[in-house]
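> sequence first, then the predicted structure, then my questions.
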Amino acid sequence: MSSAARPRRRHPTPSTPEFWSIWHVDPLAAVLIAVAAVTYGWWMVGAARRGTRWPWWRSLAFLAALVLFGILQFGIVGVYDRQLRWAFVLRLALLFFAVPTFAAFAAPVSLLRAGGPERLARAATAALASRPGRFLGNAIVSPLIALALFCFLLTPLSAVVRESEVSATAITVLVPMLGFALLTPLSEPGVLRSSTFVTVEFLLAFVELLADAIPGIVLRVSNHVLDGSLVHAVGRPWFPSPLQDQHLAGDLLWFIAEVADVPVLISLFIRWQRTDRREARSVDALSDEEMEELTRAHLQRRG
């Protein structure tokens, strides 16, 4: 058969213009965006009235979080996430990793302390200092939760969740909240640990973050549909077969999991810098007698 007569291979993804031309209205997402924008703006006004200048780049990070959230909910990913695995995985991963990362860099808890209601600020501070807050603030925990979340995609139950309207609504609300709860203790300046703990935390988190890519790799290399759903999505000429859909989902998850390592490692590095400066200031504040006593006690422990 000549090349002219050979049937043209259909690409299982939308073209760039079509990707950006498919939209729908998500009332829940619209309400969440409006509430978040008004609340953040209200706290900025309160901070300005109290004489606190809020960094422009933090406001820009919050705007980026809202824009990305809107694209995921209103765009093609939100339209087809119940039909296509790659759309579902892309929405889930970015709601868990990217949206909370931008929101954490916006430091809404610090802004709440600077310009929000004092009672709510005290409650947020207490939540960060609580045992669950300290547990979530451990950078060893965040990669383990991410790994468990994405290993779920390898099970037949993931198809049930993907195709459920109730689950789609729950994901819209709960997944960004979970990601933000994991990242906020890492990014807020009030959460400090010893330099030794942060060093161990950094090394263990680095290993675990690499493991986050495993579910994506498994989705990509498997030659059978892992969630058991073999129904071919219909509606667009480029819709992939179930196995192609799974491979595309694996490619996306693999890439996002690797890129998502960066903000967590950056947050750990920032935490290490803060801890190092705090410990240096505490040592500089000691008198010569106190420093000598501290050195003597350290040598006695090692002896």
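Done, it's in. Residues are numbered from 1 along each chain as shown.
> use CA for all of it now, contacts and neighbours both
Fine.
> please name the nearest non-neighbouring residue to G46.
G115 (4.1 Å; CA to CA, 6 or more residues apart in numbering).
> buried set for stretch 122-138?
Neighbour counts using 16 or more other CA atoms under 10 Å place 124-125, 128-129, 133, 135-138 of stretch 122-138 among the buried residues.
> widest-spaced pair of those?
Spatially, the most separated pair among the buried residues of stretch 122-138 is A124 and N138, at 17.4 Å (CA to CA).
> just to revisit the earlier point, and the residue nearest to G46, what does it touch?
By CA atoms under 8 Å, 6 or more residues apart in numbering, the contact list for G115 reads 42-50.
> in JSON lines, list those residues along with distance to R296 and secondary structure.
Output for those, formatted as JSON lines (distance: CA to CA, whole Å; DSSP: H, G, I helix; E, B strand; the rest coil):
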{"residue": "W42", "distance to R296": "53", "secondary structure": "helix"}
{"residue": "W43", "distance to R296": "49", "secondary structure": "helix"}
{"residue": "M44", "distance to R296": "49", "secondary structure": "helix"}
{"residue": "V45", "distance to R296": "52", "secondary structure": "helix"}
{"residue": "G46", "distance to R296": "50", "secondary structure": "helix"}
{"residue": "A47", "distance to R296": "47", "secondary structure": "helix"}
{"residue": "A48", "distance to R296": "49", "secondary structure": "helix"}
{"residue": "R49", "distance to R296": "50", "secondary structure": "helix"}
{"residue": "R50", "distance to R296": "47", "secondary structure": "coil"}
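> structure B:
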Amino acid sequence: MKPRTLRALGPVILIVAAVVAVVISLAYGGGAAPLDLGDPGPVARWGLPIAKLFVNLSLAGALGALVLALFAFKPSDRAYDVLLDLASFSAALLTVSAGTAAFFNFILVFNPQVSLGPDFGQQLGRYLTDNPLGTAWLLTTIGAAVLTMLTFAWRSWLATLFAAGLAFVTAMPMVTQGHAGDLANHNLAVSSLGMHVIGAAVWIGGLIAVVMVRPHVTRITTTLQRYSSLALFAFVVVAASGVVRAFTGLGDWQYLFSPYGVLVIVKVLTLIALGVLGAVYRTKLIAKTDNPKSAAPFWGLVALELAIMGIASGVAAALARTPSPVALLSTGATRTPAERLTNASLPPELTAERWFTQWNIDILWLAVAAFGIVLYLIGVYRLRRRGDHWPIYRTILWVIGMLLLVWVTCGPINAYQAYLFSVHMMGHMLLTMAIPLCLVFGSAVTLLLRAVDKRHDGTRGVREWVLWAIHSPFSKFVTHPIVAAAIFVGSLWLFYYSDLFRWSLYDHLGHIWMVAHFLISGYIFVLTLVGIDPIPFRFPYAGRLITLIAVAAMHAFFGMAIMMNEGLMAAEWYGSMGRTWGDTPMQDQYVGGGIAWSIGEIPTLITGIVIAIQWSRSDERQQRNRDRHADRTGDAELAEYNAKLAQIAQRDAQRGE
């Protein structure tokens, strides 16, 4: 198939395959079956999953085009403009399809009498503003509309980067919908669905973007190689999150051949097929694509891949409406207080043994740690392969930091932090101080800058974007030692004494934000004190020690404030769990304050010792440099200085005479 033909037929192949797949899957799985009570009719039942299918595909078109533009082209390229046009069109389609999905969702939930009268409009308005599901669709629609205007009006690198971030944020309300909103293992479902949506969007949308820019690129091989790297990353994310999604939906192997299970099997088969095609691309075909004669088989396989992607997208949209066989939590009076609050059963009493055996996996942070370790080791391998040295202790500390992140976000702390404030505070201290200390000593940015090759065609890869970020005005602001310290301490007080704390308890997206914020703020603060990675400005060592002491004092004061607090923080949460084991909520809060005051000082002490050692070594280096300079010049500076003193003494003597 010729590239220009595929450019016209590629999106059609994807959409037709997706629509056919969603219709067949809905009919087989019962996702559009009539409701027992208040059935709104076939238009809404079939319209919602089809509208959600177009939401997914249009999000993929927008996000995939933006990501490819950022990492494969520069604003002066014609292909860059084509990708921004594709993103703008896709965002407009996302706006319409998200609004349509919101309307059909409203019809399915409330089954109102559809009319043009004010009563219907008021009902719809209340649904969009008061109902969490309606609000999620409203936010997605508004975000898509803003994205449409942004990608149409502004075409700079910075605007495109902001647009990609907005597309990512626009997708976030969607991850709480479908089965992720009502499964018993809600948090795991939300994390896996978010990864699945973003990974699939970059993968599918990136391929559509490649097809659309092919006629405008002289040498397509470089573009395909860059997309292939993105696609490999997306494939791993989609595969890992898909396994978790299947687990949370099925619950047990006995349901594997239920209608829901069969659709899951179809998705797995499409994923395997896409993985095989990707392997064939990378190993055999991409290098030949600059030659039009030898490139024909490649573009034929691209058409096949688009069809398979369409099938996978259609099945995924149908799965979101297909009844899941997983056992849902009991409803009504039989639910325990803990189940009402957390959508999970109360764990057993926290004993010494369970600090090592109780786990509650969060696939998002597990993936972050896994990618962090693997990519770091790849960087070290690249340096070693070309004969460059990288300290082994930095590698060890980086791996320890990532493993500690897994223990905090997937281990006993994550299993108990929703039930015990003291455990929550323990995790907070590790996230803000212990883990950043290990990661900063790992010096991942320095490793990346040394291991990743520089581009010479004016485009930006990971290395170029990291360098841009380091020297950006925003980086200069947030990495200034005073600002970093203020964010580190100020966000501590703001978080716990505002509704942000409650948001992190009630909403898993809030919990993800909490982990990310405190991990990053802690990392930046420690980086300004003891890191070797490049940042615009650092205090002299004396200033670093003063900053650390001031922050440590504020941190201790925060812990004491919690210990002296006579009221229970988030009382409607921690005070309503119905625990029959462990300390009372007030006693547990007192312990949590003690942890913030005492245990949090251990990383501070280590940081202070490191600053003192670095200061001492810096003085020693300066002295050695002076000695070497004196050896090279024969103490010329000292001789000149002594001669000047002699002249002054002689002049004074002459005046005395």
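That came through fine. Computed from a prediction, not measured in an experiment: that's the story for all the values here.
> ok, the contacts of G115 of structure 1 in structure 2: which stay?
Retained in structure 2: 43-44, 46-47, out of the contacts of G115 of structure 1 (criterion both residues aligned by TM-score structural alignment, their matches' CA atoms under 8 Å).
> can you find the partner of A106 of structure 1 in structure 2?
The equivalent of A106 of structure 1 in structure 2 is G442 (alignment by TM-score structural alignment).
> center of structure 1 - which residue?
Compute the mean C-alpha point of structure 1, and by CA atoms, centre = their mean the closest residue is F97, 2.2 Å away.
> neighbours of Q623 of structure 2, how many?
Close neighbours of Q623 of structure 2, defined as other CA atoms under 10 Å, add up to 12.
> now the host helix or strand of it: buried residues?
Assessed by DSSP states H and E, Q623 of structure 2 sits inside helix 601-633. Across helix 601-633 of structure 2, burial judged by 16+ other CA under 10 Å covers 601, 603-604, 607-608, 611-612.
> tell me the one of those nearest Q358 of structure 2?
The shortest approach to Q358 of structure 2 among the buried residues of helix 601-633 of structure 2 belongs to P603, at 25.2 Å (CA to CA).
> wait, the closest one sits on T432?
No. Between P603 of structure 2 and T432 there is no contact under CA atoms under 8 Å: 9.6 Å.
> hang on, the earlier thing: most neighbours among the kept ones among the contacts of G115 of structure 1, which one is it?
Busiest of the kept ones among the contacts of G115 of structure 1 [other CA under 10 Å] is M44, holding 22 neighbours.
> from T141 of structure 2, how far out is the aligned partner of it in structure 2?
Using TM-score structural alignment, the partner of M44 of structure 1 in structure 2 is V380. Distance, V380 of structure 2 to T141 of structure 2, using CA to CA, to the nearest Å: 44 Å.
> again with A486 of structure 2
According to CA to CA, A486 of structure 2 and T141 of structure 2 sit 36 Å apart.
> and what of L59 of structure 2?
For L59 of structure 2, the distance to T141 of structure 2 equals 11 Å [CA to CA].
> now do the shared contacts for those two.
Applying CA under 8 Å, 6+ apart, one finds that L59 of structure 2 and T141 are jointly contacted by L94.
> those two - which one has more neighbours?
Higher neighbour count among L59 of structure 2 and T141: L59, with 32 against 26, using other CA under 10 Å.
> that one sits in which helix or strand?
Short version: L59 of structure 2 belongs to helix 42-72, going by DSSP H and E.
> could I get the buried residue list for stretch 178-192 of structure 1?
178-188, 191-192.
> related to what we said a few turns ago, so what's the alignment partner in structure 2 of the residue nearest to the centre of structure 1 up against?
In structure 2, the residue equivalent to F97 of structure 1 is M433, according to TM-score structural alignment. The contact partners of M433 of structure 2, taken as CA under 8 Å, 6+ apart, are 522-523, 526, 600, 603-604.
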